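1. After the sequence you'll find the predicted model.
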Amino acid sequence: MPPSKRKARAAPKPAKKRVNTTTRATSQTPLPEAMDSSAPSQLLDNNNAVIDYDQLAAAIIRQQQQAATFSSPVEANPAPAASGSTNGECQPFINTLQQFFSGSQEICPMVGPTASNSTRSSTIHLSQSSMQLLKASVSTSTKQLYLRSYTLLHKFCAIQNVPFSLPFTEVLICNFIGDLFQQGYSPSTITSHVSAISYLHKLCNLPDPTHSFIVRKTIKGTHNLAKSGDIRLPITKSILIKLLSALHHTVQEADTRVFLSTIFLLAFHAFMRLGELVARSSVYNTKVIQRQDLLFLDDNSVQHILRHSKNMKDGQPIVLTLAANYINPQLCPIRALKTFTSLYQHKSGPLFTFKSGHPVNHSFVAAQLKHAI
């Protein structure tokens, strides 16, 4: 074969190598799907069959940016989305909490006037009857205790410069428990405040952080480090006799000794709490036993009606009848009540009053009991 023909056929070889180089470059770095059909026209000059490396580099950079865009939101920031969702779920309950705690003497900062009008208009649409049932599930005293707990937590968050919003974290609750313990709160009181936080999360249908391991162990630590346990003892018959005898040494006024003895005997024989006999404040004067609710059936028995009690669930008054104790007249409640009503002849209002007519308060009786003990 003539040499000239061999040279003519060998001329296209460099172009083939460049095409193969293009194939190797594109196979090593895959291009986006949107560019597959147009890649030859974009990356090659048809006249010279040369790779446009600037466009190739730009395509690779765009592909890497697209991969980072699809992967980074899932891996980097899951928490803010969950937090915003949680706060949104809790917002509709603000109006419900306002209605639920309405009428209380204290103001709960969680449901105070700081909420916007748009927030208040977003309710969970509880009917009047269901809201009434929800209110009735918690006693007035428990509502006031819960509001007190929220107020303490709100002050703690303000001091620590942390947001006061649901849901509260386990660390915040543990630090709150530690702060209460440092202030001298008893373990039982701290547990009550934690229960209020738990109730609020359940009411807002949020996960309850107070049941976590670290919170429970922190509460357990308050019990272990408490200085002393509960030293209160139940009043037995022998202790009651000593108390009645001690009143002659601790109380000078005979009239005062009469109503104190009657209170002790009535509480002992009728299994009544001191708060059911005498009020802690004037607000509760109508909730203690009233004079018109005491009725002597005969010389041997007396009947009294208990209209308000901590454990009263159906709201129906409790009628109690006491019989005379002839074996030990010193401990007879009927005899004590007759002596008391002969000295204090008021016909209405709280049963136990001073000579001035003012109701006997809880703190006075508790102080006299402490002195007698």
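-> Perfect, I can see it now. Residues are numbered from 1 along each chain as shown.
2. use CA for all of it now, contacts and neighbours both
-> Noted.
3. now T169: how far from T191?
-> 17 Å (Cα to Cα, to the nearest Å).
4. Contacts only, for the nearest residue to T86 once chain neighbours are set aside.
-> Excluding the flanking residues, the one nearest T86 by Cα to Cα, 6 or more residues apart in numbering is P167, at 7.6 Å. P167 sits next to 86-87, 201, 206-207 when contact means Cα atoms under 8 Å, 6 or more residues apart in numbering.
5. Quick check: which element contains P167?
-> Assigned by DSSP states H and E, P167 falls within no helix or strand.
6. re earlier: if you count what's nearby, which of T169 and T191 comes out ahead?
-> Neighbours were counted for T169 and for T191 using other Cα atoms under 10 Å; T191 has more, 18 against 12.
7. And that one, how close does it get to L145?
-> 12 Å.
8. Check which element follows the longest helix that the chain contains along the chain.
-> Counting residues, the longest helix found in the chain (DSSP state H) is helix 53-76. Downstream of helix 53-76, the next assigned helix or strand under DSSP H and E is helix 78-90.
9. then this one, side by side with the first:
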Amino acid sequence: MRESLSPSTQTAYRSIFEKYAKFVARLETNNSNSTANITPELVALFIADCYKQGLAVATVQTYISALGFFAKLKGLTDVSQTFAIKRMLSGYQKKHISCDTRLPITPIILSKLIHSLPFVCKSMFSRVLVKAMYLLAFHAFLRIGEITGTKDNHGNCIRKENVKILSSPDEQNKHIELTFSTFKHSAGKHIPTIVIKENSIQNLCPVKAICDYCNLRDSKDGPFFKFMDDSPVSRQYFTQHLQASLAWAGYDYKHYKGHSFRIGAATTAAEKGINEEKIQAMGRWHSAAYKKYIRIHSITLD
């Protein structure tokens, strides 16, 4: 049953259970079997504690899903499906309405980020690397965890074998075929292939950016985006460069995160009139969650 979860989800769920176990320990329960303590009564108190901490609704929902999973793993009642817990979460959502303040990186902002690179990157390699990451993140609706990793945990990182650069029969045009070995919520789901075509504006073309990066990258397997020493590009490195690019372009980087590329891609697709089903497929969403990523603030009617 554990194998039904992706490695990153397993890690997250273990962390959540540790938080819950510490909370139960603070209540000084006498039951030594902490897993058996996943009861509706204790989980209700845990939710109340989360509310006091001001945690987001989505975070608490993930916590309860994890606890429900561990309960089922031990043959216990899935607390996440009990009436009382469902009602508590419903009330939590009504009382704790939060607004996602992350702004989308639009094509205009993306262009400015690309133009910032000669000023914020210290080497030619880093300019080529970060440019490829910016453009692929936007055009492929990528999560930051799909382009960054750590030495010991590549997680859902795109690997070299996932990226193919192909030419048309007449060799006049190129495109990228991007596949995924795994991605968030991919367990048991169809693994799609994303096709990215050339852009007529050379400096903003994702295909050219990837080709330029591949000319510098060696042919070794492993995370696609990596440094010369083979270590994967870290989230911290990417975030630092994104913040520097935004500051150079005159934007307040506090309102933009790595996920802003994904938000911007969904918003741009919606503004272009691409149908919802295709947007959902492009972003690999398996529910209506993609609608939260579309940030169209005004519509002009002719």
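-> Alright, I've got the coordinates. Please read these numbers as outputs of a predicted model, since none were measured by experiment.
10. ok, back up a step: are any of the contacts of P167 of the first structure buried, and if so which?
-> 201, 206 (16 or more other Cα atoms under 10 Å).
11. Distance to V360 of the first structure added to the contacts of P167 of the first structure, as a markdown table?
-> Output for the contacts of P167 of the first structure, formatted as a markdown table (distance: Cα to Cα, whole Å):
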| residue | distance to V360 of the first structure |
| --- | --- |
| T86 | 50 |
| N87 | 49 |
| H201 | 40 |
| L206 | 45 |
| P207 | 46 |
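12. Pick out whichever of the contacts of P167 of the first structure sits closest to Q316 of the first structure.
-> Distances from Q316 of the first structure to the contacts of P167 of the first structure, taken as Cα to Cα, are shortest for H201 (31.9 Å).
13. can I assume that closest one sits in a helix?
-> Yes: counting by DSSP: H, G, I helix; E, B strand; the rest coil, H201 of the first structure is part of a helix.
14. Between the two ends of stretch 287-296 of the first structure, what distance do you get?
-> End to end - Cα to Cα - stretch 287-296 of the first structure spans 21 Å.
15. same question but for stretch 193-203 of the second structure, I mixed them up
-> Start-to-end, stretch 193-203 of the second structure (Cα to Cα) is 25 Å.
16. just stretch 118-133 of the first structure next, same as before
-> End-to-end for stretch 118-133 of the first structure, by Cα to Cα: 26 Å.
17. Trace T21 of the first structure over to the second structure, please.
-> Aligned counterpart of T21 of the first structure in the second structure: none (TM-score structural alignment).
18. er, F364 of the first structure I mean
-> So, by TM-score structural alignment, F364 of the first structure is matched to Y237.
19. so its match, which of the three states?
-> helix.
20. Can you give the contact residues for the longest helix along the second structure?
-> In the second structure, with assignment by DSSP H, the single longest helix is helix 7-26. Helix 7-26 of the second structure has contacts (Cα under 8 Å, 6+ apart) with 2, 34, 37, 42, 46, 63, 66-67, 155-156, 184.
21. Now which residue in the second structure aligns to Q330 of the first structure?
-> Under TM-score structural alignment, Q330 of the first structure pairs with N203 in the second structure.
22. Can I take it that that match is in a strand?
-> No: assignment of N203 of the second structure by three-state DSSP gives helix, placing it outside any strand.
23. That one: how many residues sit nearby?
-> 13.
24. so how far is S231 of the second structure from the residue most central in space within the second structure?
-> Central residue of the second structure (Cα atoms, centre = their mean): R143, 3.1 Å from the mean position. Using Cα to Cα, R143 of the second structure is found at 19 Å from S231 of the second structure.
25. What of P107 of the second structure?
-> In terms of Cα to Cα, P107 of the second structure sits 30 Å off from S231 of the second structure.
26. Of the contacts of P167 of the first structure, which is the nearest to T69 of the first structure?
-> After measuring the contacts of P167 of the first structure against T69 of the first structure - Cα to Cα - the closest member comes out as T86, at 25.5 Å.
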